[in-house]
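K.L.:
can't give you the sequence, but here's the structure:
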């Protein structure tokens, strides 16, 4: 049985451009219909079932946005992309907000056009949110109304290439949702690159994001691929985007507009194709008004808005999540699965959880670490809430002190392995020692090291230790 030939509708009043696009798509094995007006396009949609549509915005009988809205409303399984004049980013963003799948700039780049159509034709089909084995139900744990609404919205989100901006309090699960969007999209075979903008020092931000060529600056001993280029073909998640320095905001905006990146020290642009997902617990609108965040980048990122509720507003989801984390932690530590007593359940439901889901996970993790019984009691959970910081140790340390010391080097000697490798080894030893002292509790380890949880997680990933921790 032969596979059905894809059918695409091209809507543009320029005959030469339509012919060029028709020839390009024919080489891909795609059949096309051409409409030179919106009226004709509407008629075609009543007669045929299209796998995709590509429309210009400036038509003789109206605005192409009207067709975008019509297709999004009446033919939701047909992805529609738009043609925009080069540099008309505000119009492109308006089209994405109206429901367009993606956009391509004029003059047409045949490579970009081919990539766009391939993505459109490979979009996931509609799915039933009630399926228990789907990722959105395994990762989005809960039955509260906001979580059910988020599951329903995912069907629309994953069938678009539009930028997604996730807001929510710290620890509410922004990265989980970002990864879920990637897994459910047609980019799930590509990489998912997560970057915490607040964890990378400002002076290293450009080289980390854009990469560099050998010799571009002191210490650049070899070429290095940037994280943006590493996301090619997949999704780029920028967590805590508000922490991105203003000069880097300008450079990021250009990458999003041109879909090209230039490594430091290079005179050539490299094509990149990724979906941008960003997140912040801060109010970006307020930061724009204060001049701390660029308005043009804000509008470019803020196309599809996803708001995550705080854990304290999710009711019984707290107990579902607690049970999930108990099962997860016990499996990881090869322990018999524990349960929550009735009193412990009520205790959890009464908590405010300023750290949200992450705080609940850490609370469960610490409680299990110090509980020898099969049932977690209120006392176990109480002992796991925000352990007080110890006062500064006196000059003369006692034998039981838990201060973490770095391995030393005798004065006047240099490490034989080279400074860079030596420092990396020292950092790795310190991290592993802190984790070992805290029974591999990342939150407590970060506090002992005097750093934030995010900084610890970034360093673990950088040193290749994240798999050991997870």
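P.N.:
That came through fine. If you're wondering where the values come from, they're calculated on a predicted model, not measured in any experiment. Numbers count the residues shown, from 1 in each chain.
K.L.:
From here on, just use CA atoms for contacts and neighbour counts.
P.N.:
Will do.
K.L.:
tell me the contacts of residue 455?
P.N.:
The contact partners of residue 455, taken as Cα atoms under 8 Å, 6 or more residues apart in numbering, are residue 199.
K.L.:
Is it within a helix or a strand, and which one?
P.N.:
For residue 455, the element it lies in under DSSP states H and E is helix 453-462.
K.L.:
what comes up buried for that helix?
P.N.:
Along helix 453-462, the positions that meet the burial threshold by neighbour count (16 or more other Cα atoms under 10 Å) are 454, 455, 456, 457, 458, 459, 460.
K.L.:
Report the contact partners of the nearest residue to residue 175 once chain neighbours are set aside.
P.N.:
Take residue 175 and drop its neighbours on the chain: the residue closest to it by Cα to Cα, 6 or more residues apart in numbering is residue 239, 7.4 Å away. When contacts are counted by Cα under 8 Å, 6+ apart, residue 239 touches 175, 194, 195, 196, 197, 198, 278, 279, 280.
K.L.:
at 6 Å instead, please
P.N.:
If a contact means Cα atoms under 6 Å, 6 or more residues apart in numbering, then residue 239 has 195, 196, 278, 279 as its contacts.
K.L.:
Can you select the buried ones from these in ChimeraX?
P.N.:
Those of the contacts of residue 239 that count as buried under 16+ other Cα under 10 Å are selected in ChimeraX with:
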select :195,196,278,279
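K.L.:
Compute the distance between the residue sitting nearest the centre point of the chain and residue 252, please.
P.N.:
Most central in the chain under Cα atoms, centre = their mean is residue 237, positioned 3.0 Å from the mean C-alpha point. Between residue 237 and residue 252 the distance, using Cα to Cα, to the nearest Å, works out to 13 Å.
K.L.:
same question, residue 215
P.N.:
Using Cα to Cα, we find residue 215 at a distance of 23 Å from residue 252.
K.L.:
before we move on, what about residue 362?
P.N.:
Distance from residue 362 to residue 252, counting by Cα to Cα: 34 Å.
K.L.:
and what of residue 274?
P.N.:
Applying Cα to Cα to residue 274 and residue 252 gives a distance of 13 Å.
K.L.:
another one to put next to it:
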């Protein structure tokens, strides 16, 4: 019976004791190791052997580990690199992640953490293997989308925290899920959480879990989101909505890689990759004092911007066709067709709700259209065409002021509900309304 070849790991460190420790640990994992004392020896070995992973110290006699990360990124992009840094050198570690390192370890090396890192890195798919799946799920052939797919493919091969910025409805959660699905944690949990939808008094319990009897209503032990996501990815959507008190606790959990449940006496080690997103401007939130700067730096190691739909109008026809096919498959009926004028109207619309708005619009039009053809009127575009920036209303077009204002109120409330996945408490907070006021408006507008 033919055995598969053992995977190879390159160890780069000028300290013999560290090299020996790593060689013994990885040898017990049934891995072949090759050691180098400096950058020059490492380059020579890279030219001779095909490695599956490189572990490198930061400070080397003839250069730095950062130089080696950059060299491997350029010459051998299929080889993940993990940086070993002195304890407390967080800034160095973050710079290494930005340069393309897979992950980092701090000295003294924790052997359990080392084995987890190595196992995770060796599960990475070959470079470029994710491209076909990305093409199927991130639809669009526009320049912004081609660039986004390349970045997702690259970030999936790292453990760096990623801040996904973009407008509501642009597909930030889909991008986060793709980063998870194409990476080494794909077989573990992807746990999404809308930070704006959790009542502030329940946040600590939701994130870190609680012990039975720790507070009124805690009738049994419950794991938190960090524990559920252990080994996988925790996606913090609308992270800017976290209150400051919770931001402090989240920062500590990320730094220490451990959490303590409410009512618990000991901390539990957790291994999660953090991805986060918000439609708000996090820089502005930091400047306004609503978001902690130290947490911002831990979450925003790498920023990935998801383009709004109006920046990729060439993709609208493909996206619309895909939505209509999906609707037809769900109803068991032939797919509706877009009249050319309706397609032109979509391409000229501003789409403040982005892809989510397009999907909702087509679902409504698919239901209401006749003869399986969607006309411009079936789309019910706001003001017919929103390609221009909104200005003052045309008073000659307003027959009844109360109806006009009620229509605006309905649109804003519906938008807030869609952005918060119809969580009324979160939608009320977004509109700066009390829950009682929100409930009254929903009843008045017939949206209850």
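P.N.:
Yes, it's here. Remember, predicted model here, so these are calculated numbers, not experimental data.
K.L.:
ok, and the counterpart of residue 236 of structure 2 in structure 1, which helix or strand is that part of?
P.N.:
For residue 236 of structure 2, the aligned position in structure 1 is residue 238, judged by TM-score structural alignment. When elements are defined using DSSP H and E, residue 238 of structure 1 is found to belong to strand 235-239.
K.L.:
Residue 259 of structure 2 against residue 268, yeah?
P.N.:
Yes - with contact taken as Cα atoms under 6 Å, residue 259 of structure 2 and residue 268 are classed as touching, separated by 5.3 Å.
K.L.:
hmm, back to that, what lies in contact with the next helix or strand after the helix holding residue 455 of structure 1?
P.N.:
Helices and strands here follow DSSP H and E; after helix 453-462 of structure 1, the next one along the chain is helix 466-469. Applying Cα under 6 Å, 6+ apart, the set of residues contacting helix 466-469 of structure 1 from outside is residue 460.
K.L.:
follow-up on the earlier one: so for residue 215 and residue 252 of structure 1, which sits in the more crowded spot?
P.N.:
residue 252 (19 against 13; other Cα atoms under 10 Å).
K.L.:
ok, the alignment partner in structure 2 of the more buried one to residue 236 of structure 2 distance?
P.N.:
Aligned counterpart of residue 252 of structure 1 in structure 2: residue 250 (TM-score structural alignment). According to Cα to Cα, residue 250 of structure 2 stands 11 Å off from residue 236 of structure 2.
K.L.:
Over to residue 195 of structure 2?
P.N.:
When Cα to Cα is the yardstick, residue 195 of structure 2 and residue 236 of structure 2 sit 6 Å from each other.
K.L.:
same deal with residue 100 of structure 2?
P.N.:
When distance is defined by Cα to Cα, residue 100 of structure 2 is 23 Å away from residue 236 of structure 2.
K.L.:
and residue 143 of structure 1, what element?
P.N.:
Since the elements are taken from DSSP H and E, residue 143 of structure 1 ends up inside neither a helix nor a strand.
K.L.:
The residue in structure 2 that it lines up against: neighbour count?
P.N.:
The criterion is TM-score structural alignment: under it, residue 143 of structure 1 has residue 141 as its aligned partner in structure 2. If you count neighbours by other Cα under 10 Å, residue 141 of structure 2 ends up with 14.
K.L.:
same check, this time on residue 149 of structure 1
P.N.:
Residues within reach of residue 149 of structure 1, counting by other Cα under 10 Å, total 11.
K.L.:
Wasn't it part of a helix?
P.N.:
Yes - the assignment for residue 149 of structure 1 (DSSP: H, G, I helix; E, B strand; the rest coil) places it in a helix.
K.L.:
Quick one: the helices in the stretch 151-300 of structure 2, in order.
P.N.:
With DSSP state H, counting those that start in this stretch applied, the stretch 151-300 of structure 2 shows helices at 172-181, 203-208, 225-228, 244-256, 282-287, 293-299, listed in chain order.
K.L.:
Mind reading off the mean deviation between the third one and structure 1?
P.N.:
Right, helix 225-228 of structure 2. In the superposition against structure 1, helix 225-228 of structure 2 averages 1.1 Å from its aligned positions (mean Cα distance after the TM-score superposition for structure 1).
K.L.:
which residues sit against that helix?
P.N.:
Applying Cα under 6 Å, 6+ apart, the contact partners of helix 225-228 of structure 2 are residue 207.
K.L.:
For it, what is the distance to the chain centroid?
P.N.:
Between the centre of helix 225-228 of structure 2 and the centre of its host chain there is 16 Å, according to Cα atoms, centre = their mean, to the nearest Å.
K.L.:
what's the answer for the second one, then?
P.N.:
Taking the mean of its C-alpha atoms, helix 203-208 of structure 2 sits 20 Å from the chain's own mean (Cα atoms, centre = their mean).
K.L.:
okay, it sits on what stretch of structure 1?
P.N.:
Going by TM-score structural alignment, helix 203-208 of structure 2 lines up with residues 205-210 of structure 1.
K.L.:
show me the contacts for residue 54 of structure 2.
P.N.:
For residue 54 of structure 2, the residues meeting the contact criterion (Cα under 6 Å, 6+ apart) are 9, 10, 11, 81.
K.L.:
is it possible to export the contacts of residue 239 of structure 1 to CSV including distance to residue 136 of structure 1?
P.N.:
Formatted as CSV, the contacts of residue 239 of structure 1 follow (distance: Cα to Cα, whole Å):
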residue, distance to residue 136 of structure 1
195, 22
196, 23
278, 19
279, 19
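K.L.:
quick check: longest helix of structure 1.
P.N.:
In structure 1, taking DSSP state H as the definition, the longest helix is helix 419-437.
K.L.:
any idea how far residue 124 of structure 2 is from residue 207 of structure 2?
P.N.:
As defined by Cα to Cα, residue 124 of structure 2 lies at a distance of 28 Å from residue 207 of structure 2.
K.L.:
what do you get for residue 123 of structure 2?
P.N.:
Distance, residue 123 of structure 2 to residue 207 of structure 2, using Cα to Cα: 28 Å.
K.L.:
out of these two, which sits in the more crowded spot?
P.N.:
residue 207 (25 against 14).
K.L.:
That one and residue 224 touch, don't they?
P.N.:
Yes - with contact defined as Cα under 6 Å, residue 207 of structure 2 and residue 224 form a contacting pair (4.7 Å).
K.L.:
what are the ranges of the strands in the stretch 301-450 of structure 1?
P.N.:
With DSSP state E, counting those that start in this stretch as the criterion, the stretch 301-450 of structure 1 has strands at 304-307, 339-340, 375-376.
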